[in-house]
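Student: Got a predicted structure here, sequence first:
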Amino acid sequence: MPKAPPSSLPISALFGVAKPSGPTSMSILDTFKPLIASSRLFVEEKHLNKEKGKTRKAKHTKYAVKIGQGGTLDPLADGVLVVGVGKATKKLSEFLDCVKEYRTTCILGCETDTYDSEGAQVRVAPWRHVTREKVEEALNSFRGELMQAPPIFSALKMDGKPLYEYARKGIPLPRPIEKRKVTVHELELVEWKGSEHSYRYPEKKFTEEERKAVEFALRGVEQVAEVNNDPEPEMPDSVAPTAFVLRMKVSGGTYVRSIVHDLGHALGSAAHVVALTRTRQGRFTLETTEETDRGCVPWEVIEEAAKDVGEKDGEGWTKWEKAVLDKLEIVE
């Protein structure tokens, strides 16, 4: 049942949104901003954007209330994105370090620059020798406390420059990428797809120039700075490389993509992420299982409201506002 509306308006609040795969986290917020600006739930009457029907675009527009998110999801990823409005934006940092849960699909035999299917092929390697039993055995080395190195194709900065800029321009890293201590609380293989799936390697491939740029960037800070293919004999296009699904519960700051990438190496192969869902971020979750859990607002409701906010009910609330009311956590 929907929760009763707050007795005092406007409010500041946290709530989870079920982000779809495709859009960036920032574009999700941009879709929300004009809706928030038009809602008495979050904005004082005198500051309301009184534009009716279709909401105006958020770009280059100032709004009377702050909005932010508590941990970016890659465009490829879907699942829980925690949103804060008003004073609740000050609470968002709590969700950067909280425990998170993911479900990810991995494909063997190919490594990409971004460690996921959004990138370009960097290296291919044998994969037919990998069995379910070998994967389950290898996972033992990825549980507990780990020292994890972020991907070189990431936005993390070294001496003020994003790591991906070193890699793309062939600028030598001034020092090794600093490893972070992360904790993998739970990690299990939940589905073995084998070749029964529709995933394929990215069509884009590294050029020889791009390959040398990455090698040059890594040279001097890694003992082995070569990016070489070790392909298996050609197989019919109808035979897909092995894929499987992992479920994990990890500390804040953990790169799921790096776990999959490193697992591929541990198996004597290569691997990258083809699907990723954040199923939980702190107390916000796609499926509520505990009394303190809070579900997420369906993205379809927000997407529909962005086109047309629709009619208000007898209490003066639109469909999207009622959906948020049902999931939000008020911050005083």
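Tutor: On my side now, so go ahead. Numbering: from 1, shown residues only.
Student: okay, CA-based contacts and neighbour counts for the rest of this
Tutor: Noted.
Student: any idea where the helices of this protein begin and end?
Tutor: Using DSSP state H, the helices of the chain run over 25-37, 132-138, 163-169, 208-218, 256-266, 299-307, 319-325.
Student: which parts of the fourth one are buried?
Tutor: Just to be clear, that refers to helix 208-218. 210-218 (16 or more other Cα atoms under 10 Å).
Student: how many degrees apart are the lengthiest strand in the chain and helix 256-266 in direction?
Tutor: The single longest strand within the chain, with elements called by DSSP state E, is strand 180-194. Relative orientation of strand 180-194 and helix 256-266, computed by axes from the mean of the first three to the mean of the last three Cα atoms, to 10 degrees: 70 degrees.
Student: Show residues contacting strand 180-194.
Tutor: Strand 180-194 is contacted from outside by 132, 135-136, 139, 142-149, 241-254, using Cα atoms under 8 Å, 6 or more residues apart in numbering.
Student: Need the helices of the chain in CSV (columns: distance to Tyr199).
Tutor: Listed next are those as CSV, based on distance: least, Cα to Cα, whole Å:
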stretch, distance to Tyr199
helix 25-37, 24
helix 132-138, 18
helix 163-169, 26
helix 208-218, 24
helix 256-266, 16
helix 299-307, 25
helix 319-325, 34
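Student: And Glu137, how far from Glu188?
Tutor: Distance of Glu137 to Glu188, given as Cα to Cα, to the nearest Å: 10 Å.
Student: since we're on Leu163, how many residues are nearby?
Tutor: 22 (other Cα atoms under 10 Å).
Student: quick one: it and Lys169 touch, right?
Tutor: No: taking contacts as Cα atoms under 8 Å, Leu163 lies outside contact range of Lys169: 10.3 Å.
Student: Can you get me a residue count around His41?
Tutor: You called it His, but residue 41 is Leu. What Leu41 shows, counting by other Cα under 10 Å, is a neighbour count of 21.
Student: Now it: closest residue in space that isn't a chain neighbour?
Tutor: Pro10 (5.0 Å; Cα to Cα, 6 or more residues apart in numbering).
Student: And Met248, by the same measure?
Tutor: Leu187 (4.4 Å).
Student: do His265 as well
Tutor: That would be Ala271: by Cα to Cα, 6+ apart, it lies 7.7 Å from His265.
Student: Included below, for side-by-side comparison, is a second structure:
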Amino acid sequence: MAASRPALDGVFAINKPVGMSSAQVIRDCQHHFNPSNLFKPMLEQEASKRAQESNYRKKRRGFGKNDIRVKMGHGGTLDPLATGVLILGVGRGTKSLQSFLDCTKTYETVVLFGASTDTYDRVGKVLKKTGYEHITKPMVEEALNSFRGTLQQMPPLYSALKMEGKPLYEYAREGKPIPREIQTREVNVTELDMVEWYEPGEHNHRWPAEDATTFERQFAEQVWKIEKDQMTKEKRTPEEEAEESKALADHEDFKRQADESVDALVYDRNKKRNKKNKNGAQNTPALMSGALGDAPPPKQGRGSNLIPPSPDPNTPPPWEGKGPAAVRIRMTVTSGFYVRSFCHDLGLKVGSAAMMAELCRSRQGDFVLGSENCLEFDDLSKGEEAWAPQLEKMLVQWNSKSNKTPSQAPVRAAPAQSDAQQSVEVSVSPPRKRKASEEPEAAPGSPSKKSNIRPSSRERKPPSPKEDKDTSA
């Protein structure tokens, strides 16, 4: 009997469409991957593993997670407004996704002048409108010089950043002052170029139609005042700097855990039980395609259409005359850079206001939009014969590269510890729970198998090179 095909896993990239959440992209991929022949070995392997689980383990899995599907995750979300490179992991490849959170990224964005919004982009509410007739191409090119290199950047008003467990805008909503300074972050812009300049009347970008409320305007003014005060007053003390650094580290840890627990592994909840057919059998969906043909197109999920469509060119614009200019900019930045904050700050730099009208991530790490390691989202709807050969080649290439490069995950360094500290930490850690079929592990030099003494870090045998998994980009 021929040997079964090995399970294929790894990391690849997909071109995310506009208006779709990163989690919905994963759900759509799973819809096409689950009944495919390409991932049949992975599903069979998981089914065999599930069959050996105890009833207790099955109950712990939770409602809606007992269905067998391709394990997937992403290496950093993209906003619904954004398009471009979204890195996805399949199977064991999900363990390498953490390394992509800190890698360099390249974006292309369109900046529209003349108005600012609460979200700093075209899908928010207009906070203010200012004059824009004085803005010229040379003026914008000159302003770009102040954004190159290393700089301190303020997060957007409605970002995920929190203070003492609460989002910024909740303080204003409750009539309370913001408890401390808004933490800026140090970012680095290695490349920043103007790609295209749009004269007034030569583009179809528009401001949002909805204006912000009085409360939202007051909150924005409060935050902008704090930002201005931070930039002009004296530097903080080392104690204040340490407090702010700790707050930022706590936020980064919270955001990383949220990505791992909520969005990294996505499951669809089965809200309705399968009804029985005329013969009394359950109507269960087939896992494998075979003679059944390709899987039907996925239903539109809750994260499929989150962005309003672009305005019709025949729709009257929200201004008189030709309107404001716009500019397309390409930038290569480090992790943690807010493109929408850059657009907002660029408007202030030229004596006006601005918002982000478009955003595309053209590169993340080694994955480049339009290259052979980035799958087009539209290819999924063309059937397995269209996307499977491309995806198989990407995963094979990933595994080939991973086996040749050392494990160098670009994560933040942990505090150094001595061997004695490591030995103490190992010795007091609780013993691993073992299955009934397993024999208890005996420590080196132990006279009895029942001993619970664990070897220190010095006595343990280091893992072989084959056991090391590559997490580099």
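Tutor: Right, received. Where do you want to start? Remember, it's a predicted structure, so these values are computed and weren't measured experimentally.
Student: Glu137 and Glu188 of structure 1: who's more crowded?
Tutor: Neighbours per residue (other Cα under 10 Å) separate Glu137 of structure 1 from Glu188, with Glu188 holding more: 16 against 11.
Student: What's the match for the more buried one in structure 2?
Tutor: For Glu188 of structure 1, the aligned position in structure 2 is occupied by Asp193, per TM-score structural alignment.
Student: Distance-wise, check that match relative to Tyr120 of structure 2.
Tutor: Distance from Asp193 of structure 2 to Tyr120 of structure 2, by Cα to Cα: 21 Å.
Student: hang on, the earlier thing: is it possible to get CSV of the buried residues of helix 208-218 of structure 1 that adds distance to Glu203 of structure 1?
Tutor: As requested, the buried residues of helix 208-218 of structure 1 are arranged in CSV below (distance: Cα to Cα, whole Å):
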residue, distance to Glu203 of structure 1
Glu210, 15
Arg211, 16
Lys212, 20
Ala213, 20
Val214, 19
Glu215, 21
Phe216, 24
Ala217, 24
Leu218, 25
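Student: circling back: from the contacts of strand 180-194 of structure 1, keep the buried residues only.
Tutor: Judged by 16+ other Cα under 10 Å, buried ones among the contacts of strand 180-194 of structure 1: 135, 139, 142-143, 148-149, 241-254.
Student: what sits against the residue sitting nearest the centre point of structure 1?
Tutor: Centrality entry for structure 1: nearest residue to the mean C-alpha point is Leu73, 2.7 Å, by Cα atoms, centre = their mean. If you count contacts by Cα under 8 Å, 6+ apart, Leu73 of structure 1 has them with 24-25, 81.
Student: Aligned to it, what sits in structure 2?
Tutor: Match for Leu73 of structure 1 (TM-score structural alignment): Leu78.
Student: Val245 of structure 1 too?
Tutor: Counting by TM-score structural alignment, the partner of Val245 of structure 1 is Arg328.
Student: how about the nearest residue to its match once chain neighbours are set aside, what does it touch?
Tutor: Closest residue to Arg328 of structure 2 apart from its sequence neighbours, by Cα to Cα, 6+ apart: Val110 at 4.4 Å. Applying Cα under 8 Å, 6+ apart to Val110 of structure 2 gives the contacts 326-329, 356-359.
Student: Break down the stretch 201-350 of structure 2 into its strands, ranges please.
Tutor: 326-333 (DSSP state E, counting those that start in this stretch).
Student: I'd like a version of the contacts of Val110 of structure 2 in a markdown table, one that adds distance to Pro35 of structure 2 as further columns.
Tutor: Converted to a markdown table, the contacts of Val110 of structure 2 look like this (distance: Cα to Cα, whole Å):
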| residue | distance to Pro35 of structure 2 |
| --- | --- |
| Ala326 | 45 |
| Val327 | 44 |
| Arg328 | 41 |
| Ile329 | 41 |
| Met356 | 39 |
| Ala357 | 38 |
| Glu358 | 35 |
| Leu359 | 33 |
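Student: Return those of these that are likewise in contact in structure 1.
Tutor: By both residues aligned by TM-score structural alignment, their matches' Cα atoms under 8 Å, the contacts of Val110 of structure 2 still in contact after alignment to structure 1 are 326-329, 356-359.
Student: circling back to that earlier point, against Glu199 of structure 2, how distant is the match of Val245 of structure 1?
Tutor: 11 Å.
Student: residue contacts, Lys91 of structure 1?
Tutor: Gly84.
Student: which residue lines up with it in structure 2?
Tutor: Lys91 of structure 1 maps onto Ser96 in structure 2, by TM-score structural alignment.
Student: Please name the nearest non-neighbouring residue to the aligned residue in structure 2 for Arg103 of structure 1.
Tutor: Taking TM-score structural alignment, the alignment pairs Arg103 of structure 1 with Glu108 from structure 2. Distance criterion Cα to Cα, 6+ apart; nearest residue to Glu108 of structure 2, sequence neighbours excluded, is Arg330 at 4.4 Å.
Student: check contacts around that neighbour.
Tutor: 106-109, 191-195.
Student: For ChimeraX, write the selection for the buried entries among these.
Tutor: What follows is the ChimeraX syntax for the buried subset of those, where burial is set by 16+ other Cα under 10 Å:
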select :106,107,108,109,192,194
